[in-house]
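Q: Kindly generate the corresponding structure for this input.
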Amino acid sequence: MDDQALLRYSRQILLPQVSIEGQERLAAAHVLIIGLGGLGSPVAMYLAAAGVGQLTLVDFDTVDLSNLQRQIIHTSDRIGQPKVHSARQTLEGINPTVRIHCIDQALEGAALEDAVREADLVMDCTDNFATRFTVNRASVATGTPLVSAAVIRMEGQITVFEPGNPDSPCYQCLYGEGEETGETCSETGVLASLPGVMGTLQATEALKWLVGLPTLRGRLLLLDAMGMEWRSIRVPKDPGCPICGSKVQDPLLPSGEKGRG
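A: Down below sits the predicted model:
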């Protein structure tokens, strides 16, 4: 680590929970961010600022005027640009030492699984249940940890799934296939700052995992921003889960489990 890096990350290195060793772990890490909207904006910005060495950005959409109320990584002069390229411009301005790879299309099937497998950690910053279930399946299949958050109206939630840990639930354990509401922010609205709150917490959980600190695994953190009340609930692993249950997970662990470096 050169003098410029020591200065850039000095306030973080001062933390005994991080230190130079933790900062070097961040520099060696590769994080996949799926969705560069309200959640993905603060996630990408803080991970870049913190010194995560490689970020892969995935989003098929373009910047729209209606995005700018909450998607702070984009600007008015980039309306019409692919979100991943708009995001890259912002991130390069924050930290030009971070390696950024852009995928400006939706990932599905083998392509999604390959992208998840190549990363150390996945950030689900999407806004619909179908994609979250798909990303979860790829996470479990490859043994790649997943930080998942969601926001709607004035409510938010966040948790961490670690498929390499035998006690960790997955997204399917939390929400069965028949429980999705199908609601999105474009239909019900969302307070401008709320994705920033939950996205910042996502980035915090990601940084903690990457340096080897405890995370929200097994707990779902819920925010009611109207009453400014937080609630934490336990999320047990479902042994009968069709995605991560023991009958389907055990054969994957020897080749799929990922550690923290």
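
Q: For the rest of this, base every contact and every neighbour count on C-alpha atoms.
A: Noted.

Q: Could you count how many residues lie near the closest residue to H101 other than its chain neighbours?
A: Spatial nearest neighbour of H101, excluding adjacent residues (CA to CA, 6 or more residues apart in numbering): T56 at 4.7 Å. By other CA atoms under 10 Å, the residues close to T56 number 22.

Q: What of T62?
A: Using other CA under 10 Å, T62 has 17 neighbouring residues.

Q: quick revisit: for the residue nearest to H101, what are its contacts?
A: Residues in contact with T56 (CA atoms under 8 Å, 6 or more residues apart in numbering) are 30-33, 100-103.

Q: sec struct for L32, please.
A: Look at L32: counting by DSSP: H, G, I helix; E, B strand; the rest coil, its state is strand.

Q: thought it was touching L121?
A: Yes. Taking CA atoms under 8 Å as the definition, L32 is a contact partner of L121 at 6.3 Å.

Q: Give me the distance between the two termini of stretch 175-195.
A: With CA to CA, to the nearest Å as the measure, stretch 175-195 spans 21 Å from end to end.

Q: what are the ranges of the strands in this protein?
A: Listed in chain order, the strands of the chain (DSSP state E) span 30-34, 54-58, 99-103, 121-124, 146-152, 155-161, 219-224, 229-234.

Q: Serialize the ones you listed to TSV and add fields for distance to G176.
A: As requested, the strands of the chain are exported to TSV (distance: least, CA to CA, whole Å):
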stretch	distance to G176
strand 30-34	21
strand 54-58	25
strand 99-103	29
strand 121-124	17
strand 146-152	16
strand 155-161	15
strand 219-224	15
strand 229-234	16
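
Q: looking at those strands, which is closest to L191?
A: strand 146-152 (8.1 Å; CA to CA).

Q: Quick one: list the elements packing against the closest one.
A: If contacts are counted by 3 or more CA pairs under 8 Å, 6 or more residues apart in numbering; DSSP states H and E, strand 146-152 sits against strand 121-124, strand 155-161, helix 185-188, helix 194-211.

Q: and the angle from it to strand 219-224?
A: 20 degrees (axes from the mean of the first three to the mean of the last three CA atoms, to 10 degrees).

Q: And for strand 146-152, what's in contact with it?
A: Contact partners of strand 146-152, identified using CA under 8 Å, 6+ apart, comprise 39, 121-127, 136, 139, 156-162, 184-185, 188-190, 194-195, 198-199, 202, 205-206.

Q: Please give the structure of this sequence too, so both can be compared:
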Amino acid sequence: MALSRAEITRYQRHIVLKNVGGAGQQKLKAAKVLIIGAGGLGSPVIAYLVAAGIGTIGVVDDDVVSLSNLQRQIVHRTGDEGIEKVGSAKRFAQELNPHVQFDAINKRLDDQNGAAIIAPFDLVIDGSDNFDTRASVAKLCEQAQKPLIAGAVSLFDGTLTVFKPYEDNNPRFVDLYPTRPTPEQLPSCEEAGILGPITGVIGGLQAMEAVKMITNVGEPLVGRLMIYDGRDARFREMKYRRAS
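A: A predicted model of the protein is given here:
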């Protein structure tokens, strides 16, 4: 997919980057990425993928902006309080990069509508804030044979992995999470709080995985769970495999 003169100037730091180059930037422009959630994780993912020149970005969320979101959800502004998050995110995207097509999907993704929402996209990034939605998105992506970049955050910590269970007998969501965590194990942000920058760390890494996978640079986190401890500033990795 050809780049305009303005796009060549905008993306020149990618174009001169070894192993990305003009061909990689063209792949980014041709890509269609769906982001689940325009909240804490979705915000940095949106910001970096819009800036990177992903050709089509879809964002699905049925929530509205509240003041308590703004401590971490960086694509929204104080004046956006009460408006649809996908509308606020679209305004952000259009102001940052007019070359990106932004599809604002003001819905809650579920088992009934999920397959139709996911179908037009090449890759899915999950920034949802509850386990049930994550499990549903993983099942839908497995059925549609779409790669899924899954991130989660809580308190001071975050995790990140990539699911491609339809290839090479790679592990599935249920292999990593065979049982549903209890509410005590997985408290909500409203109940337990969350340090704002942790969403930027994990969301930025989700965007990094997306760019890597689209441009075929490096090794994605398939079968590997990256765990970040924000208090001690430590990354560690846990490998997991398919159970059957």
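
Q: Quick one: map the residue nearest to H101 of structure 1 onto structure 2.
A: In structure 2, the residue paired with T56 of structure 1 is G58, using TM-score structural alignment.

Q: Same question for M45 of structure 1.
A: Counting by TM-score structural alignment, M45 of structure 1 lines up with A47 in structure 2.

Q: thought its match was touching V75?
A: Yes. Judged on CA under 8 Å, A47 of structure 2 makes contact with V75 at a distance of 7.1 Å.

Q: out of those two, which sits in the busier spot?
A: For A47 of structure 2 versus V75, the count of surrounding residues by other CA under 10 Å is larger for V75: 23 against 20.

Q: any idea what the more buried one aligns with in structure 1?
A: Using TM-score structural alignment as the criterion, V75 of structure 2 maps onto I73 of structure 1.

Q: can you tell me how far the spatially most central residue of structure 2 sits from F102 of structure 2?
A: Closest residue to the average C-alpha location of structure 2: I125 at 3.3 Å, with CA atoms, centre = their mean. Distance, I125 of structure 2 to F102 of structure 2, by CA to CA: 15 Å.

Q: and if you look at G114 of structure 2?
A: 18 Å.

Q: Which one's more surrounded, the two?
A: The residue with more neighbours, out of G114 of structure 2 and F102, is F102; 25 against 17, by other CA under 10 Å.

Q: circling back to that earlier point, so which of the strands of structure 1 is nearest E180 of structure 1?
A: E180 of structure 1 lies closest to strand 146-152 among the strands of structure 1, at 12.6 Å (CA to CA).

Q: which residue ranges form the helices in structure 1?
A: 3-8, 10-13, 19-28, 40-50, 83-94, 109-118, 129-142, 171-174, 185-188, 194-211, 246-249, 253-256 (DSSP state H).

Q: winner for burial among the ones you listed?
A: Of all the helices of structure 1, helix 40-50 has the most neighbours on average by mean count of other CA atoms under 10 Å, namely a mean of 25.

Q: Mean per-residue distance, it versus structure 2.
A: For helix 40-50 of structure 1, the mean deviation from structure 2 after alignment is 0.4 Å (mean CA distance after the TM-score superposition for structure 1).

Q: got the contact list for that helix?
A: Taking CA under 8 Å, 6+ apart as the rule, helix 40-50 of structure 1 contacts 9, 12, 26, 33-34, 36, 55, 71-73, 87, 90-91, 94-95, 98, 125-126, 196, 199-200, 202-203, 207.

Q: Same question for stretch 60-77 of structure 2.
A: Applying CA under 8 Å, 6+ apart, the external contacts of stretch 60-77 of structure 2 come out as 34-44, 46-47, 78, 80-86, 88-89, 92, 104-109, 195-197, 199-200.

Q: Kindly report the same for stretch 186-206 of structure 1.
A: For stretch 186-206 of structure 1, the external contacting residues (CA under 8 Å, 6+ apart) are 38-44, 46-47, 69-70, 121, 123, 125, 147-158, 160, 215-216, 225.

Q: Structure 2: which residue goes with D127 of structure 1?
A: Using TM-score structural alignment, the partner of D127 of structure 1 in structure 2 is D129.

Q: quick one, what contacts that match?
A: D129 of structure 2 neighbours (CA under 8 Å, 6+ apart): 152, 188.

Q: Quick check: chain neighbours aside, which residue is closest to R217 of structure 1?
A: For R217 of structure 1, the spatially nearest residue (CA to CA, 6+ apart) is V160, at 4.7 Å.

Q: Just tell me what that neighbour corresponds to in structure 2.
A: Using TM-score structural alignment as the criterion, V160 of structure 1 maps onto V162 of structure 2.

Q: my read: its match touches M226, true?
A: No. Judged on CA under 8 Å, V162 of structure 2 makes no contact with M226 at a distance of 9.8 Å.

Q: More neighbours: which of the two?
A: Neighbour totals were compared for V162 of structure 2 and M226, and V162 leads with 25 against 19 (other CA under 10 Å).

Q: so what corresponds to E190 of structure 2 in structure 1?
A: So, by TM-score structural alignment, E190 of structure 2 is matched to S186.

Q: Same check on R231 of structure 2?
A: Taking TM-score structural alignment for the superposition, R231 of structure 2 sits opposite M226 in structure 1.

Q: Look up how far R153 of structure 1 lies from that match.
A: Taking CA to CA, one finds M226 of structure 1 at 10 Å from R153 of structure 1.

Q: Counting neighbours, go ahead and name the busier of these two.
A: R153 (17 against 9).

Q: Can you tell me the closest non-neighbouring residue to that one?
A: Spatial nearest neighbour of R153 of structure 1, chain neighbours left out: V190 (4.0 Å); criterion: CA to CA, 6+ apart.

Q: How about A138 of structure 1?
A: Leaving out its chain neighbours, the residue that sits closest to A138 of structure 1 by CA to CA, 6+ apart is E113, at 5.1 Å.

Q: what does D224 of structure 1 give?
A: E155 (4.9 Å).

Q: thought that neighbour was touching L223?
A: Yes. Here E155 of structure 1 reaches L223: they are 5.6 Å apart, a contact under CA under 8 Å.
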